[in-house]
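K.L.:
Got a predicted model here, sequence first, then my questions.
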Amino acid sequence: MRTRPVLIYDGDCAFCTSSVRFAERHIRPRCEITPWQFAELDSFGATRERAEYELLWVTPSGAIHGGAQAVAKLLLSAGRGWAVPGALLTLPPLRQLAHGVYRLIANNRERMPGGTPACALPADRRPQI
């Protein structure tokens, strides 16, 4: 049984990887962090399709939060000043706004700082490094 939450992200996406590295250095969430490409997704109750679509936060009990709510859980786990924006992201109407902003960014991540054209490709069509 897991004792810590797990953050699962797209390790082939440069923007996603840069964002996670920023979170590790500056936000310091209390969780394990792994790219979906190296995670046993079945053991988390997640699918490859969902992991390609959005950031995932898996609680020790197995609940899965995706996208903006995964970001909210990450911020909440860090405590300190980060918990306030994390809590705000869980409240309507900010929750719906956060979801829209997350989808806008996720759908255009190849255009974001640190993104590459490979970020726009489905995982099975990305160049292998």
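P.N.:
Great, that's in hand.
K.L.:
going forward, measure contacts and count neighbours with C-alpha atoms only.
P.N.:
Fine.
K.L.:
What segments of the protein are helices?
P.N.:
14-22, 41-44, 48-53, 68-78, 83-88, 94-107 (DSSP state H).
K.L.:
Let's have those in CSV, adding mean neighbour count and distance to T59.
P.N.:
Shown next, in CSV, are these (neighbours: other C-alpha atoms under 10 Å; distance: least, C-alpha to C-alpha, whole Å):
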stretch, mean neighbour count, distance to T59
helix 14-22, 18, 18
helix 41-44, 13, 9
helix 48-53, 16, 15
helix 68-78, 22, 9
helix 83-88, 16, 16
helix 94-107, 15, 19
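K.L.:
I'd like to know which of these is closest to C31.
P.N.:
Closest to C31 of those, according to C-alpha to C-alpha: helix 68-78, at 7.6 Å.
K.L.:
can you list contacts of the closest one?
P.N.:
Contact with helix 68-78 is made by 7, 27-31, 55-57, 65, 82-87, 89-90, 95, 98-99, 102, as judged by C-alpha atoms under 8 Å, 6 or more residues apart in numbering.
K.L.:
and here's the other structure:
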Amino acid sequence: MERSTFVYDGDCAFCTRCAEFVERRVPTTDVTVLPWQFADLAALGLTAAECEQAVQWVGADGSRAAGPDAVARLLGTSNPLWRVGGALLRVPPVRLAAWPAYRWVARNRHRLPGGTAACALPQEARERLYGPAGRPPTAA
């Protein structure tokens, strides 16, 4: 791969808002940020189940990370200020605390600013209601 890839849940409004923040405010170098629903998961070596569980990082070198570890990798590609944040997420006590915090946010993302009820639904239920791309199915 030529570029590293950060993959998030595009069906979740909260996740999408966070990704939009990253694209606007976190200047990254050679990183593609995209929803997993539009990613070539096989080419990235990811599964839909992995992407439903947490954000994913696939480095240009083939390295992989999930959840707060993926966020740390993403921040590590930015300017010095954001790189400090990424480095802090890698410090063992911070990393140890980051995972439970990440899981709590993931479980409650539908309650957070920008979240919607669809964020709380399992992926298969979201696809039935909103279609595979997160949009309501069109009538034929």
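P.N.:
Good, I have the coordinates. For clarity, every value in this text was computed on a predicted model and none was experimentally measured.
K.L.:
for the nearest residue to A120 of the second structure once chain neighbours are set aside, what are its contacts?
P.N.:
Nearest in space to A120 of the second structure, with sequence neighbours left out and distances taken as C-alpha to C-alpha, 6 or more residues apart in numbering, is H110 at 5.4 Å. Residues near H110 of the second structure by C-alpha under 8 Å, 6+ apart: F14, T116, A117, A118, C119, A120.
K.L.:
what's the neighbour count on the fourth one?
P.N.:
For A118 of the second structure, the number of neighbouring residues by other C-alpha atoms under 10 Å comes to 19.
K.L.:
Show me the residue at the heart of the first structure, geometrically.
P.N.:
Nearest to the mean C-alpha position of the first structure, by C-alpha atoms, centre = their mean, lies L55 at 2.6 Å.
K.L.:
Kindly provide the distance from it to R48 of the first structure.
P.N.:
When distance is defined by C-alpha to C-alpha, to the nearest Å, L55 of the first structure is 11 Å away from R48 of the first structure.
K.L.:
same question, A72 of the first structure
P.N.:
Using C-alpha to C-alpha, A72 of the first structure is found at 22 Å from R48 of the first structure.
K.L.:
now W82 of the first structure
P.N.:
For W82 of the first structure, the distance to R48 of the first structure (C-alpha to C-alpha) stands at 29 Å.
K.L.:
got it, and S18 of the first structure?
P.N.:
Applying C-alpha to C-alpha to S18 of the first structure and R48 of the first structure gives a distance of 21 Å.
K.L.:
do the same with F15 of the first structure
P.N.:
Look at F15 of the first structure and R48 of the first structure: by C-alpha to C-alpha, they are 19 Å apart.
K.L.:
cool, A63 of the first structure as well?
P.N.:
Distance from A63 of the first structure to R48 of the first structure, by C-alpha to C-alpha: 16 Å.
K.L.:
ok, now G66 of the first structure?
P.N.:
13 Å.
K.L.:
And for L75 of the first structure?
P.N.:
Going from L75 of the first structure to R48 of the first structure by C-alpha to C-alpha gives 24 Å.
K.L.:
for L7 of the first structure, same thing?
P.N.:
14 Å.
K.L.:
got it, and H99 of the first structure?
P.N.:
As judged by C-alpha to C-alpha, H99 of the first structure and R48 of the first structure stand 20 Å apart.
K.L.:
What of P85 of the first structure?
P.N.:
Between P85 of the first structure and R48 of the first structure the distance is 29 Å, computed by C-alpha to C-alpha.
K.L.:
do the same with C13 of the first structure
P.N.:
Distance, C13 of the first structure to R48 of the first structure, by C-alpha to C-alpha: 15 Å.
K.L.:
Grab the nearest non-local neighbour of S63 of the second structure.
P.N.:
W57 (7.8 Å).
K.L.:
If anything else comes up later, I'll come back, but that's it for now.
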